[in-house]
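Enquirer: What would the 3D arrangement of this be:
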Amino acid sequence: MSRLIVVSNRVSVPKARGAAGSQGGLAVALGSALRERRGIWFGWSGKETETYTGDINMQKNDGVTTATIDLEAQDVDEYYNGYANRTLWPLFHYRIDLAEYETGFGKGYERVNKRFADSLGPLIEPEDMVWVHDYHLLPLGSRLRERGNKNKIGFFLHIPWPPRNLLVALPFHERLVLTMLDYDLIGFQDEESVDSFLGYCRKELQADVREDGTVTYDGRSVKVAAFPIGLDYDEFLEGGQSGEARQAEQRMRSSSRHRKVIIGVDRLDYSKGLPERFDALGRFFDTYPDRVAQTLYVQIAPPSRQDVVSYQRIRNTLEQKAGQINGERSEVDMVPIRYVNKGYPRQALFGIYRSAHVGLVTPLRDGMNLVAKEYVAAQDPEDPGVLVLSRFAGAAEQLKDALLVNPYSLEETSEAIRTALDMPLEERKARWEKLNEVIKTSTVEQWRSDFVEALSA
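Expert: Model (predicted):
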């Protein structure tokens, strides 16, 4: 069996399934594959160095070998904070108005991808398969080819791929896409992203695009397909039996004081549609004022990328909106919104999800959104809650029995909240059973197996 080399911006040291403080399903699934195939997980250490040396720090943890490099402060600023998160991230999430195009960002991005290739290349043996992850490393496959690596190299994008008419706003977009054609397999979260990528190749590159998703350009072919990522379902349910999960559920139920709970769990990011969601909740309370005393909305929003101005703005906006909604509708002993700026362990989240009558997952654009799947998996089969899901999340392609909404429409989202809160038990159970079957059978292990098998082929 050939070795598997996993490459990502940052390396997550996998722990044993069920271990205290263990990571989410992605790290567990990749760790399992790396153990099976004696592989290596390569990426940035997260540390900065005054002068880049290319020195590799090799470690072995729980049977998984990791290899990391340090980057210079300029690298981090231009490659990570700059091109990856201030240029590609907003553009790929359809926020062309927030994308910043700086020459230094692009140069830093290319420089770091070359450094990754130069450090990783000598570690790759002739029969190894290489699996590159996410938007930080789009050209890495091409950089590896330039230095002579002829291995099978696959790429998976965890975020959406934008339509052609948005991507062409990116300077040197054609050069970036051409580097991706040096992969053997390109995977996306959903069919919409696949269609957008193939449409770009067909119209901008005049490449030959076959019905099976094979793109041929300049004598080279690459297969493009959707590989929707899932949960580590068994591990997640096992965590739900923990004392931490039960305590979190009980704490939520007792503190809600018999009100129906709506839950939102999102990283603090403009792609998650949080201002629009708060406005829709305000619309719901205005339309159904009697529900204010009967309903509690809990928004958990851990901060992220706090040094990027657009993220500072969204935090300020949400604090203002939450304060306004509560200020206008609260009583001395009751507030309709709890807005929490910190994260919780997955076991605690299981209990919080289970206590909620409605899961409100309304991103403006998302590659997949595993919160939607976690909410469904955490429900009591005898009394399940209802998932309200943005049709612009990748998960919507699979979770068709959720209440799908347009998150830009305050009225549509408001009415979906009312429908979910009032839904009869029989319908709730019927919807949940179909959703849960999808989630139970399309796990992160299946995702990993499908991708590696396709790359092997």
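
Enquirer: switch to C-alpha atoms for all contacts and neighbour counts from now on
Expert: Noted.

Enquirer: Quick check: which element contains the nearest residue to residue 284 once chain neighbours are set aside?
Expert: Once flanking residues are discounted, residue 284 sits nearest to residue 414: 4.9 Å by Cα to Cα, 6 or more residues apart in numbering. Using DSSP states H and E, residue 414 sits in helix 410-422.

Enquirer: Then residue 113?
Expert: Per DSSP H and E: helix 103-120 holds residue 113.

Enquirer: Can you name the next helix or strand after that helix?
Expert: Moving toward the C-terminus from helix 103-120, the next helix or strand (DSSP H and E) is strand 129-133.

Enquirer: burial measure for residue 203, as a count.
Expert: Residue 203 is flanked by 11 other residues according to other Cα atoms under 10 Å.

Enquirer: List the buried residues in the host helix or strand of it.
Expert: Element membership for residue 203 (DSSP H and E) is helix 191-204. Residues of helix 191-204 classed as buried: 192-202 (neighbour count, 16 or more other Cα atoms under 10 Å).

Enquirer: returning to what we had before: so which elements touch the helix holding residue 414?
Expert: In terms of contacts (3 or more Cα pairs under 8 Å, 6 or more residues apart in numbering; DSSP states H and E), helix 410-422 is packed against helix 274-287, strand 358-361, strand 386-390, strand 403-405.

Enquirer: what sits up against whichever helix or strand comes after the first one?
Expert: Read that as helix 274-287. Proceeding N to C from helix 274-287, the next assigned helix or strand is strand 295-300, under DSSP H and E. Strand 295-300 is touched from outside by 256, 259-266, 335-343, with contacts defined as Cα atoms under 8 Å, 6 or more residues apart in numbering.

Enquirer: Looking at these, which are in strands?
Expert: If you go by DSSP state E, the contacts of strand 295-300 have 260-265, 337-340 in strands.

Enquirer: of the residues you listed, buried ones?
Expert: Neighbour counting by 16+ other Cα under 10 Å classes 260-265, 337, 339 among the ones in strands among the contacts of strand 295-300 as buried.

Enquirer: Here is a second sequence; please produce its structure as well for comparison:
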Amino acid sequence: MSRLIVISNRVTAASAKGGAQGGLAVALTAALRESGGIWFGWSGEQTDQFTGHINFTRSHGVTTATIDLEEQDIEEYYNGYANRTLWPLFHYRIDLAEYERDFAHGYQRTNEWFAETVYPLIEPDDMVWVQDYHMFPLGQELRRRGLKNRIGFFLHIPWPPRRLLTTLPEARTLVESLLAYDVVGFHTREWLLSFCDYAREDLGGVIDENDVLTVGTRKVRLLACPIGIDAEEFAALAASPVAQATHDRVHRSAVGRALIVGVDRLDYSKGLEERFLGYERFLLENPAERKEVVLLQIAPPSRADVESYQRIRNTLEGLAGRINGAHAGLDWVPIRYVNQGYPRDALAGVYRASRIGLVTPLRDGMNLVAKEYVAAQDPADPGVLILSRFAGAADQMPEALLVNPHSAEEIADAIGRALAMPLDERQRRWQALMEGVTREDVIWWRKRFTDALAAVAADPPATASAEP
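Expert: Got it, this is the predicted structure:
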């Protein structure tokens, strides 16, 4: 069996005691345990001078190989192009996207260094799987160094509509670099079709009935392949001693009130401001019920060096303070707003104690919190998932209460409906959701993608490494 070489921006072998963030870390750890191989990427650490030195470790059954980056690389490649240019643009926030040549140059340079460093680690029969928007050009750089292995790429965020993508000065170069891959995967068919639209209109590409894109002599298989979680493992976590202790602690703290939970990185794409306003709308429209509920919002900070993330934190702190000041009583505070992460087993206990899981991103490639919430529920008395119709997970989870996260009215109405939902309906919806989460889990995702990659011919044509 061929080894699997996974390449991503950050490398974190996850465990049951891992942090609350990082659904991708959990998924890739499970995939590598299943398939073997190496996980390569940035260590998250800074060095005074890039040397190409690789740090090898083995943790939780996964071999990792990491490199440190210089301060300039971190600023231009990661904080700059990845998180101040690509992330907002691909989440439809062109008002926040910053287009700086230094960012683009640093992004390209760092990907060249990644390619130069990982290339000697790849054996002839290995399959290479590159992850996410930090590394669009990596496959092309590996081809330029002579790599003939099968290489796949998976995008974990949305692919924007063509009219938005064309605002990126390097849009054509970026899309052409993806032609170096044999398989390019997306979470949903919507993101896949958006990519096809650009490839067809701007590159003259042709897409056949099997979703094979042809541009010139190069063929790339496009795949809609939604990521999952290890549902059985997460359900077991919800029954663990730590989860039970957390469940009991949270349940007692609610003092008989229905708990609504949100768990998100502190990010403008997650719709937290709109969520708070929707919850406040519920409080205003339901005065008899408002003291019977409490919203626990867990929002660990991220990307603190990026100004737009500093702004969203300040906005949410002000909004939570205003809502609590306007509505709280001597014995009740409507919002508990927590800026820290928790281990996965503790989170499982929080999910299980919550009557409602509120997952309302404005735009999200998938959203694994929705799936974790379902997996953690008590089958005899499950909670209700309220889910944004603009999350990739919505395609797989129609039994959730789907809402427009921009509408405070829809969020408020869904909260009211969830609180009033009878037990038999909650059980019926949960059963259908759990069957889907279990059937299309992380192993299904990995196998669907790697099977597609294994099916393509090796030794791609020279056009894949042509200069843009």
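
Enquirer: if we can go back for a sec, kindly reformat the buried ones among the ones in strands among the contacts of strand 295-300 of structure 1 as JSON lines containing distance to residue 284 of structure 1.
Expert: Converted to JSON lines, those look like this (distance: Cα to Cα, whole Å):
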{"residue": "260", "distance to residue 284 of structure 1": "14"}
{"residue": "261", "distance to residue 284 of structure 1": "14"}
{"residue": "262", "distance to residue 284 of structure 1": "12"}
{"residue": "263", "distance to residue 284 of structure 1": "15"}
{"residue": "264", "distance to residue 284 of structure 1": "15"}
{"residue": "265", "distance to residue 284 of structure 1": "19"}
{"residue": "337", "distance to residue 284 of structure 1": "12"}
{"residue": "339", "distance to residue 284 of structure 1": "17"}
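
Enquirer: Of the residues you listed, which is the nearest to residue 74 of structure 1?
Expert: residue 265 (33.0 Å; Cα to Cα).

Enquirer: And for that closest one, nearest residue in space, chain neighbours not counted?
Expert: Closest to residue 265 of structure 1 by Cα to Cα, 6+ apart is residue 300, at 4.8 Å.

Enquirer: And whatever residue of structure 2 lines up with that neighbour, how far from residue 20 of structure 2?
Expert: Using TM-score structural alignment, the equivalent of residue 300 of structure 1 in structure 2 is residue 298. Applying Cα to Cα, to the nearest Å, the value for residue 298 of structure 2 to residue 20 of structure 2 is 10 Å.

Enquirer: neighbouring contacts of the helix ranked longest in structure 2?
Expert: Longest helix in structure 2, counting residues (DSSP state H): helix 307-327. Defining contact as Cα under 8 Å, 6+ apart, one finds that helix 307-327 of structure 2 is touched by 96, 266-268, 272-273, 276, 280, 301-304, 333-335, 337.

Enquirer: Need the max-distance pair from those residues.
Expert: Taking every pair in these and measuring Cα to Cα, the maximum separation is 33.0 Å, between 96 and 333.

Enquirer: what about these two, which has more around it?
Expert: residue 333 (17 against 14).

Enquirer: That one pairs with which position in structure 1?
Expert: Using TM-score structural alignment, residue 333 of structure 2 lines up with residue 335 in structure 1.

Enquirer: Quick check: chain neighbours aside, which residue is closest to that match?
Expert: Nearest non-adjacent residue to residue 335 of structure 1 (Cα to Cα, 6+ apart): residue 326, at 5.8 Å.

Enquirer: What about the aligned residue in structure 2 for that neighbour, how many residues nearby?
Expert: In structure 2, the residue equivalent to residue 326 of structure 1 is residue 324, according to TM-score structural alignment. Residue 324 of structure 2: 17 surrounding residues under other Cα under 10 Å.

Enquirer: How about the contacts made by residue 29 of structure 2?
Expert: Contact partners of residue 29 of structure 2, counting by Cα under 8 Å, 6+ apart, are 13-14, 62.

Enquirer: hmm, back to that, which one among the buried ones among the ones in strands among the contacts of strand 295-300 of structure 1 gets closest to residue 126 of structure 1?
Expert: Using Cα to Cα, those come closest to residue 126 of structure 1 at residue 265, 43.5 Å.

Enquirer: For the closest residue to residue 372 of structure 1 other than its chain neighbours, grab the count of nearby residues.
Expert: Nearest non-adjacent residue to residue 372 of structure 1, counting by Cα to Cα, 6+ apart: residue 361, 6.2 Å away. When neighbours are counted by other Cα under 10 Å, residue 361 of structure 1 registers 28.

Enquirer: Quick one: map residue 361 of structure 1 onto structure 2.
Expert: With TM-score structural alignment as the criterion, residue 361 of structure 1 pairs with residue 359.

Enquirer: pretty sure its match is touching residue 366, no?
Expert: No - contact criterion Cα atoms under 8 Å: residue 359 of structure 2 and residue 366 do not qualify, at 11.1 Å.

Enquirer: hang on, the earlier thing: the residue nearest to residue 284 of structure 1: neighbouring residues, count only.
Expert: 23.

Enquirer: rewinding a little: make JSON lines out of the buried residues of helix 191-204 of structure 1 and add distance to residue 379 of structure 1.
Expert: Compiled in JSON lines, those are given as follows (distance: Cα to Cα, whole Å):
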{"residue": "192", "distance to residue 379 of structure 1": "29"}
{"residue": "193", "distance to residue 379 of structure 1": "30"}
{"residue": "194", "distance to residue 379 of structure 1": "32"}
{"residue": "195", "distance to residue 379 of structure 1": "33"}
{"residue": "196", "distance to residue 379 of structure 1": "34"}
{"residue": "197", "distance to residue 379 of structure 1": "36"}
{"residue": "198", "distance to residue 379 of structure 1": "38"}
{"residue": "199", "distance to residue 379 of structure 1": "39"}
{"residue": "200", "distance to residue 379 of structure 1": "40"}
{"residue": "201", "distance to residue 379 of structure 1": "42"}
{"residue": "202", "distance to residue 379 of structure 1": "44"}
